[in-house]
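In: A predicted structure for the sequence below; I have some questions about it.
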Amino acid sequence: MATITLEQEINPWEAQAARFEFAARKLNLDEGLWKVLRYPSREVIVHFPVSMDNGKIEMFTGFRVQHSMARGPGKGGIRYAPDVTLDEVRALASWMTWKCAVVNIPFGGAKGGVICDPKKMSMGELERMTRRYTSEIIEFIGPEKDVPAPDMNTNEQVMAWIMDTYSMHMRQTVTAVVTGKPLNIGGSRGRREATGRGISVVCDEALKYLGLQRDGCRVIVQGFGNVGSNAAILLRDKGYKIIGIAEYDGGLFNPAGIDVCALQEYRQRNGSVLGFRGAEPVDSAELLTWECEILIPAATENVITSRNADRIKAKIVCEGANGPTTAVADEILADKKIFVIPDILANAGGVTASYFEWVQDRQGYFWKEAVVNEQLESILAESFDDVLRYSEAHGVNNRIAAYMLAIDRVAFTIRQRGIYA
């Protein structure tokens, strides 16, 4: 891969751009299509007022970036965080384009965010901010345009507010405008566990490919939110041994295995994993470099970087989060012969189940959870095989293979549709 600058390692948009360009060169992508896919098709920035509980008015900034709609409506989450940036949202939108194409579902890529600190806001403030943000971007979203979903610091309740706000403006209930909703207003069974379930499926496939045994396979999970906790529980149920949990406020280690169900209950009661008696407290950052078969970074971007990649001892890195490994770290992991399951494949269970929810909403017919899980596992296993075939055929690592597969599929669709001018 071409030399990556420090700015590219830190900046998620520059990092994904470097990977895109490398994959596009390997594909000999037409220069015109390169230009079409290199940049988002639309970037929306909104500044809007919200009445706070103390009677004051605060201004908030929100984003919605639509990278590509060639294969269908935009699809991507909305995150609430104080450090949301346009470059971050751009990168996440492009990753969604490639993620949807890797698992071959008919969506394009989009992403949204609001700069705020949800931990310091009341439910009333969050609702008013969500509704106003929705009204500001309302002309750009919809079941056939762009379908948001939960992401960092957003959840089923936030999706319900977005759906209701959109429906009030449309003068009719429109459940398919978002996914990740509560079950009683058009949500899908199995959606909450879907990203974790997808991770468990690709871990199974990786073990089979590498000839490793599932029973007793040691796993360290970074991030114990919805994705990390569900992945840990599902893997534990299959016979994997969860020996480490790394959270933002501290880590836990037990070489005999952590009771992750008990840990989940403890965290729900106490708001933290700290103090859990079923494991010893350890440093979270150091835990990522400890010996294990599988490391699952399932929290935020830029967790595995040039500063720690050379100390990673896992045989497999399965990316539950978006962009947890920088482009520079990719090269280091490749030199160490670590098998990386890239984010646009590993965590695609969430968007796959979101696709199922969107389909069910539009049909007005809802599936049993067993059907959702069966379809999800089939798509993820098939997509894993597709990426491996690309990797072997082109002599590239799994991440570049996943990008090549995705870019090829999107570019093929654009060629079929033609350029409207």
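Out: Sure, I can see it.

In: from here on, contacts and neighbour counts on C-alpha atoms
Out: Fine.

In: quick one: the helices in the stretch 101-250 of the chain?
Out: 123-137, 156-170, 194-210, 226-237 (DSSP state H, counting those that start in this stretch).

In: below is an additional structure, to be compared with the one above:
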Amino acid sequence: MVITTPEHSLYAIAVEQFNQAADLIGLEDELRQILSTCKRELTVNFPVEMDDGSIKVFTGYRVHHNLAAGPAKGGIRYHPNVTLDEVKALAMWMTWKCAIMGLPFGGGKGGVRVDPKLLSPGELQNLTRRYTTEISILLGPHQDIPAPDVNTNPQIMAWIMDTYSMHRHGGVSVPAVVTGKPPILGGSAGRLEATGRGVVFAIEEAAKTYGIDLTQARVVIQGFGNAGSTAARLLDELGSRIVAVSDSRGGIYNPNGLDIPAVFAFKQQTGSVIGYPEAERVTNEELLELPCDILIPAALEEQITERNAARIRARLIAEAANGPTTPEADRILFDRGIIVLPDIYANAGGVTVSYFEWVQGLQHFYWTEEEVNSRLRAIMTRAFQAIHATAERYHVQLRTAALALAVQRVAEITRLRGIYP
């Protein structure tokens, strides 16, 4: 992850993207002020008792960008480089993501500045419960519903739900306060694979529109975590050739195609794709520039920049990560005719199935995985068609078109609700 400076902050990038969309639709100045500003920014500094009895103080954040459409929805990440600037940008992108998909949520995001790999399971639980307590003034099934993000998972969501339930409801389970939980606690079938599956649904729609044969396509995936590995498996099943994948330690490349089930098993055994015998090693930077038809950045922000955009050799980029492409790179890619499925659409499968999970939790009525996947495909298809039609109408890239649709929707909701005195 890149620690950005105030002159080149992630939030500044998010605002720049917003302004491009606002220009396109002629958004009035008053709404620009409202929608380019985060509604709430909570910073918490909290002590955690470690296994050896020592005390460490950690810093965490929870940000609400906009709540016009509904309660805040957004993940919580644990990473040593988490900053308030980053969390604000991610919260804004969540607002647009939910709007594009037609979900009744506003954008939120959270994070703790910590390397969870250095914590024991007990320390991780202590940190999660204390952080949840600190931000609990914002949480609730109708106020703010967290979900997993970088370095968080269903177990961490279970601890968040339990902590909230103990504080607010005397221990009675409140499943709708968080999504991405284990199924036995009210998690939705298909939630774990939802982000990667949504990326593949998005790619399938784009392939139909732009004439890409997925049975012949070469695919490169940066990031072999939950989203990246799911996308790899599903595209492999569709007949695509996955030629390179990577994790935080680096990547592996085989132009003839990787055996994805074998790579997955190797990573499960060793903790990394590095060392997989039937491939050559490449860096994460080199991986982005490999020859391919489809590139899936599924790692962290600002991976495709003005420094490497001219060397990208993919025909289609599907952003499984949040913010992997800078505005300067976007312009270079657009000029080169490279199609970019933007993060606020391509990786929206996670929040869409989180919405399904929230609805199921409120009703205590649960759906089958087939129902979940069918509804997800329908929403991804509808959203792509709307984005593509907008891009054609305005002759702009898909990101600007997606943002224009999202900003227009949130602006209209804000106009209709009015400004509370």
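Out: Nice, I can see it. Just so it is clear, the model here is predicted, and its values are computed rather than measured.

In: figure out which of the helices of the stretch 101-250 of structure 1 is closest to Arg19 of structure 1.
Out: Proximity to Arg19 of structure 1 (C-alpha to C-alpha) singles out helix 194-210 among the helices of the stretch 101-250 of structure 1, at 21.7 Å.

In: so which residue is dead centre in structure 1?
Out: Among the residues of structure 1, Asn322 comes closest to the average C-alpha position under C-alpha atoms, centre = their mean, at 4.6 Å.

In: just say helix, strand or coil for that one.
Out: Classification of Asn322 of structure 1 by DSSP: H, G, I helix; E, B strand; the rest coil places it in coil.

In: would you confirm that it contacts Val303?
Out: No: counting by C-alpha atoms under 8 Å, Val303 is not a contact partner of Asn322 of structure 1; they are 10.3 Å apart.

In: what separation do you get for Val201 of structure 1 and Val371 of structure 1?
Out: Distance of Val201 of structure 1 to Val371 of structure 1, given as C-alpha to C-alpha, to the nearest Å: 16 Å.

In: and what of Arg417 of structure 1?
Out: When Arg417 of structure 1 is compared with Val371 of structure 1 (using C-alpha to C-alpha), they lie 33 Å apart.

In: check contacts around the counterpart of His79 of structure 2 in structure 1.
Out: In structure 1, His79 of structure 2 lines up with Ala81, judged by TM-score structural alignment. Contact analysis of Ala81 of structure 1 by C-alpha atoms under 8 Å, 6 or more residues apart in numbering lists Gly113, Val114, Ile115, Cys116, Asp117, Pro118, Met152, Asn153.

In: which one in structure 1 is aligned with Ser246 of structure 2?
Out: Match for Ser246 of structure 2 (TM-score structural alignment): Ala246.

In: how close does Glu30 of structure 2 sit to Ala189 of structure 2?
Out: 42 Å.

In: and the two? Which one has more around it.
Out: Ala189 (22 against 8; other C-alpha atoms under 10 Å).

In: hang on, the more buried one packs against Glu369?
Out: Yes: judged on C-alpha under 8 Å, Ala189 of structure 2 makes contact with Glu369 at a distance of 4.9 Å.

In: what range in structure 2 matches stretch 92-107 of structure 1?
Out: Against structure 2, stretch 92-107 of structure 1 falls on residues 90-105 (TM-score structural alignment).

In: who touches that stretch?
Out: By C-alpha under 8 Å, 6+ apart, stretch 90-105 of structure 2 touches 11, 14, 38, 63-67, 69-74, 106-109, 322, 344-345, 348, 351-352, 355, 379-380, 383, 402-403, 405-407, 409-410.

In: give me the mean distance between the strand ranked longest in structure 2 and structure 1.
Out: Criterion DSSP state E: the longest strand present in structure 2 is strand 55-66. With mean C-alpha distance after the TM-score superposition for structure 1, strand 55-66 of structure 2 departs from structure 1 by a mean of 0.6 Å once superposed.

In: confirm Val263 of structure 2 sits in a strand?
Out: No: applying three-state DSSP, one finds Val263 of structure 2 to be helix, outside a strand.
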